[in-house]
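Peer 1: Build me a model from this:
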Amino acid sequence: MSPLSLAAADIDNEIINKILAGDKRQFEQLMRRHNTSLFRLGMSILNNDADVEDVMQTTYINAYQHLASFRQESAFGTWLKRILINECS
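Peer 2: You can find the predicted model right below:
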């Protein structure tokens, strides 16, 4: 993992810890950090803006509901992308 990726993963994990500690508003920061990459991935699979936006919304809801089960063994972005891919199928 590159130093830049490590720093990004550390930032995500800090935000996740704040959310799990009760600061639910921090989830918006995670969304902002990952919107572009999720949208690009979704477009590569679905090739339709509206469908991608729907899948992204479902992805974020699922991630929020299951955030406590994210083990922080991999990058949050990887976990989020896997949720999106599953939602696309």
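Peer 1: contacts, neighbours, all on C-alpha from now
Peer 2: Fine.
Peer 1: Point out the other helices and strands that the strand or helix carrying Arg40 packs with.
Peer 2: Using DSSP states H and E, Arg40 sits within helix 27-46. In terms of contacts (3 or more C-alpha pairs under 8 Å, 6 or more residues apart in numbering; DSSP states H and E), helix 27-46 is packed against helix 3-20, helix 49-65, helix 76-88.
Peer 1: Of those, give the one that comes closest to Phe39.
Peer 2: helix 49-65 (6.6 Å; C-alpha to C-alpha).
Peer 1: Distance from the chain centre to the closest one, please.
Peer 2: Mean-position distance between helix 49-65 and its chain equals 10 Å (C-alpha atoms, centre = their mean, to the nearest Å).
Peer 1: what angle separates that helix from helix 76-88?
Peer 2: 120 degrees (axes from the mean of the first three to the mean of the last three C-alpha atoms, to 10 degrees).
Peer 1: Identify each buried residue in helix 49-65, please.
Peer 2: 52-53, 55-56, 59-60, 63-64 (16 or more other C-alpha atoms under 10 Å).
Peer 1: and for that helix, what are the contacting residues?
Peer 2: Contacts with helix 49-65, where a contact means C-alpha atoms under 8 Å, 6 or more residues apart in numbering, come from 27, 31, 38-39, 42-43, 46, 80, 83-84, 87-88.
Peer 1: Report the buried members of those residues.
Peer 2: Buried residues within those, counting neighbours by 16+ other C-alpha under 10 Å: 27, 38-39, 42-43, 80, 83-84, 87-88.
Peer 1: And those residues, which is closest to Ser74?
Peer 2: Nearest to Ser74 out of these is Leu80 (C-alpha to C-alpha; 10.5 Å).
Peer 1: want to put them side by side, so please do this one too:
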Amino acid sequence: MGADAEAEDSGTGRAGDRDVALLASAVRGNQAAFDSLVRRHTPRMYRVALRITGTSAEAEDVVQEAWISAWRGLSGFRSESAVSTWLYRVVTNTALAYIRRRRPTVSLDAALTPDDESRSLLESGLFADTRANPEGRVVRAEEVDAALRAIASLDVSQRVPLVLRELEGLSYEEVAEVLQVSVPALRSRLHRARVALLAKLREQ
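Peer 2: Coordinates of the predicted model:
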């Protein structure tokens, strides 16, 4: 299986079972198993790092640091979490730590470029969870660039949950686990983030 195919086959169900098997093998010292996890999950980890940091160079550094942290923390993985969710948490925490120690002025231009998956998720209407969030609305194809620009300009505390929920398509439960908050707290944070996002969009 090629790297691209492996990267696509890393969600839930059988792919999740394969992740667990690979991680268990990696814990026993199997470097090839860990390398397979790296190939499967690096693309999505890079996307998250890019959306949080805003630059491709920093995103690459973050992903490298995140994999080092993951390798060192293999034995601490708890099986009640999905491997993918655990890795999202590792890369998110690494990106946030990177932001805290970097210079204050960094261009977010790279975070504004929509990749195919982000465009697909935005166009599918993930912003329009109108039952739980009346302020939500479907972001049409022509609005993707504006939406990404607005997301990138938000405070990081609002940007991160939007990246995970709206751009990566994680469930509320998964995002809450990544950010280590309760689901009600996450919904409240997302509500405020969506309100701020719509305000940014109206300014454009």
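Peer 1: okay, and the helix holding Arg40 of the first structure goes to which residues in the second structure?
Peer 2: The alignment of helix 27-46 of the first structure onto the second structure (TM-score structural alignment) covers residues 34-53.
Peer 1: The matching stretch vs the first structure, average distance?
Peer 2: Superposing on the first structure and averaging over aligned pairs (mean C-alpha distance after the TM-score superposition for the first structure), stretch 34-53 of the second structure comes out at 0.8 Å.
Peer 1: ok now that stretch, how far from the chain's centre?
Peer 2: 9 Å.
Peer 1: any residues touching that stretch, and which ones?
Peer 2: 3-10, 19, 22-23, 25-26, 56, 58-60, 62-63, 67, 71, 84, 87-88, 91-92, 95-96, 98-99, 108, 110-111, 152, 156, 159-160, 163-164, 168.
Peer 1: ok, Thr92 of the second structure - how many residues close by?
Peer 2: 24 (other C-alpha atoms under 10 Å).
Peer 1: counterpart of it in the first structure?
Peer 2: In the first structure, the residue matched to Thr92 of the second structure (TM-score structural alignment) is Ile85.
Peer 1: What distance do you get for the closest residue to that match other than its chain neighbours to Thr78 of the first structure?
Peer 2: Closest residue in space to Ile85 of the first structure, ignoring its immediate chain neighbours: Gly42 at 7.5 Å, by C-alpha to C-alpha, 6 or more residues apart in numbering. Distance of Gly42 of the first structure to Thr78 of the first structure, computed by C-alpha to C-alpha, to the nearest Å: 14 Å.
Peer 1: cool, and Ile85 of the first structure?
Peer 2: In terms of C-alpha to C-alpha, Ile85 of the first structure sits 10 Å off from Thr78 of the first structure.
Peer 1: same deal with His34 of the first structure?
Peer 2: In terms of C-alpha to C-alpha, His34 of the first structure sits 10 Å off from Thr78 of the first structure.
Peer 1: Next, Ser79 of the second structure: secondary structure please.
Peer 2: Put simply, Ser79 of the second structure is coil when judged by DSSP: H, G, I helix; E, B strand; the rest coil.
Peer 1: ok, for it, nearest residue in space, not its chain neighbours?
Peer 2: The shortest distance from Ser79 of the second structure to any non-neighbouring residue, by C-alpha to C-alpha, 6+ apart, is to Val20 (7.9 Å).
Peer 1: which one in the first structure is aligned with the one you found?
Peer 2: By TM-score structural alignment, Val20 of the second structure lines up with Asn13.
Peer 1: Its match against Glu73, yeah?
Peer 2: No. With contact defined as C-alpha atoms under 8 Å, Asn13 of the first structure does not count as touching Glu73 (10.2 Å).
Peer 1: So which of those two has more stuff around it?
Peer 2: Set Asn13 of the first structure next to Glu73 and count neighbours by other C-alpha under 10 Å: Asn13 wins out with 18 against 7.
Peer 1: Please pull up the equivalent of Leu67 of the first structure in the second structure.
Peer 2: Match for Leu67 of the first structure (TM-score structural alignment): Leu74.
Peer 1: Can you tell me how far its match is from Ser56 of the second structure?
Peer 2: With C-alpha to C-alpha as the criterion, Leu74 of the second structure and Ser56 of the second structure are 26 Å apart.
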